[in-house]
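> coords below, sequence missing:
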């Protein structure tokens, strides 16, 4: 897998039936290693090791329903009260992040009401904070560390 714009992390890998899997510390299981999964696993480690978010507040690859359509978010970080602090949308490194990616995470946020949004393809990272009253997001240099 290609080098990403994240710190270097140690991962557990497994080979089975000619497929490589990576261990997901959130789901506590091995998952097939695809380019988007490589980005997701780096992002999870970044959130835990650099931003100090507790593993217990992180959720990965869960289904949500938006306008009767079933969607899956990549990463969500909860506040201790159960509200959503951050949504992360991960793309494979070869996928350019364009307006449609921001539209996708904004649609997810209509249902989830996160304070912060992050979009990454492992190479480029974009961070936003939500202004719910003005119904728009503001770009940030980074997301806040866990307090």
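All right, it came through fine. This structure is a prediction, so every number in the text was calculated from the model and none was measured.
> hey, let's count contacts and neighbours off CA atoms from now on
OK.
> which SS class is residue 81?
Of the three states, residue 81 takes coil under DSSP: H, G, I helix; E, B strand; the rest coil.
> tell me the strands in the chain, going along the chain?
Counting by DSSP state E, the chain has strands at residues 13-16, 19-24, 29-32, 58-66, 69-78, 84-90, 116-120, 125-131, 136-140.
> Let me have these in a markdown table, extended by mean neighbour count and distance to residue 41.
Output for the strands of the chain, formatted as a markdown table (neighbours: other Cα atoms under 10 Å; distance: least, Cα to Cα, whole Å):
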| stretch | mean neighbour count | distance to residue 41 |
| --- | --- | --- |
| strand 13-16 | 12 | 12 |
| strand 19-24 | 16 | 7 |
| strand 29-32 | 14 | 10 |
| strand 58-66 | 15 | 10 |
| strand 69-78 | 17 | 10 |
| strand 84-90 | 23 | 10 |
| strand 116-120 | 23 | 12 |
| strand 125-131 | 17 | 14 |
| strand 136-140 | 13 | 22 |
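> Second structure follows, compare the two:
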């Protein structure tokens, strides 16, 4: 896998029958190591190690229904009260982050009502805060760290 624009992390990787797997500490199981999963696991480590979010507040790859269609978000971080703090959309490093990606996470947010959004392909990261009163996105240089 290619080097991503994140700090270096130690991952548990195994090879079984010529297929590589990476251990997901949130789902507590090995997942097939695809390029998007490589990005997702870097984001999980970034949230836990750099931003200090408790692993217990992080949810990975869960289903949600939007306009009658079954969708799957990549990562959601919850606030202490159970509301959604952050929604993360991960793309493979070879997929450019574009308007389509932002439209996708915006659709997810219609159902989830997060405070912050993060979109990344592992190389480029975009962060924004939602201003529900003005109905606009405020782009940020980074997302806030966990506040106890």
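Noted; the coordinates are in hand. Here the structure is a predicted model, which means the values were calculated and not measured.
> thinking again about what came up before, output the strands of the first structure as JSON lines; include the columns distance to residue 50 of the first structure.
Below are those laid out as JSON lines (distance: least, Cα to Cα, whole Å):
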{"stretch": "strand 13-16", "distance to residue 50 of the first structure": "22"}
{"stretch": "strand 19-24", "distance to residue 50 of the first structure": "17"}
{"stretch": "strand 29-32", "distance to residue 50 of the first structure": "23"}
{"stretch": "strand 58-66", "distance to residue 50 of the first structure": "14"}
{"stretch": "strand 69-78", "distance to residue 50 of the first structure": "14"}
{"stretch": "strand 84-90", "distance to residue 50 of the first structure": "15"}
{"stretch": "strand 116-120", "distance to residue 50 of the first structure": "15"}
{"stretch": "strand 125-131", "distance to residue 50 of the first structure": "15"}
{"stretch": "strand 136-140", "distance to residue 50 of the first structure": "17"}
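> between these, which gets nearest to residue 1 of the first structure?
strand 19-24 (10.8 Å; Cα to Cα).
> show me what contacts the nearest residue to residue 126 of the first structure once chain neighbours are set aside?
Spatial nearest neighbour of residue 126 of the first structure, excluding adjacent residues (Cα to Cα, 6 or more residues apart in numbering): residue 119 at 5.2 Å. Going by Cα atoms under 8 Å, 6 or more residues apart in numbering, residue 119 of the first structure touches 88-91, 97, 101-102, 105, 125-127.
> One more: residue 126 of the second structure?
Contacts of residue 126 of the second structure (Cα under 8 Å, 6+ apart): 118-120, 139-142.
> if we go to 10 Å?
88, 97, 102, 117-120, 139-143 (Cα atoms under 10 Å, 6 or more residues apart in numbering).
> Roughly how far does it sit from residue 17 of the second structure?
The gap separating residue 126 of the second structure from residue 17 of the second structure is 37 Å, by Cα to Cα, to the nearest Å.
> Ok, residue 8 of the second structure next?
For residue 8 of the second structure, the distance to residue 17 of the second structure equals 27 Å [Cα to Cα].
> Tell me which of those two has more neighbours.
More neighbours surround residue 8 than the other of residue 8 of the second structure and residue 17, with 11 against 5 (other Cα atoms under 10 Å).
> Wait, that one touches residue 45, no?
Yes: counting by Cα atoms under 10 Å, residue 8 of the second structure does reach residue 45; the two are 9.5 Å apart.
> Number of residues surrounding the residue nearest to residue 93 of the second structure when sequence neighbours are not counted?
Sequence neighbours aside, residue 121 is the residue nearest to residue 93 of the second structure in space, at 4.7 Å (criterion: Cα to Cα, 6+ apart). Residues contacting residue 121 of the second structure under the criterion other Cα under 10 Å number 24.
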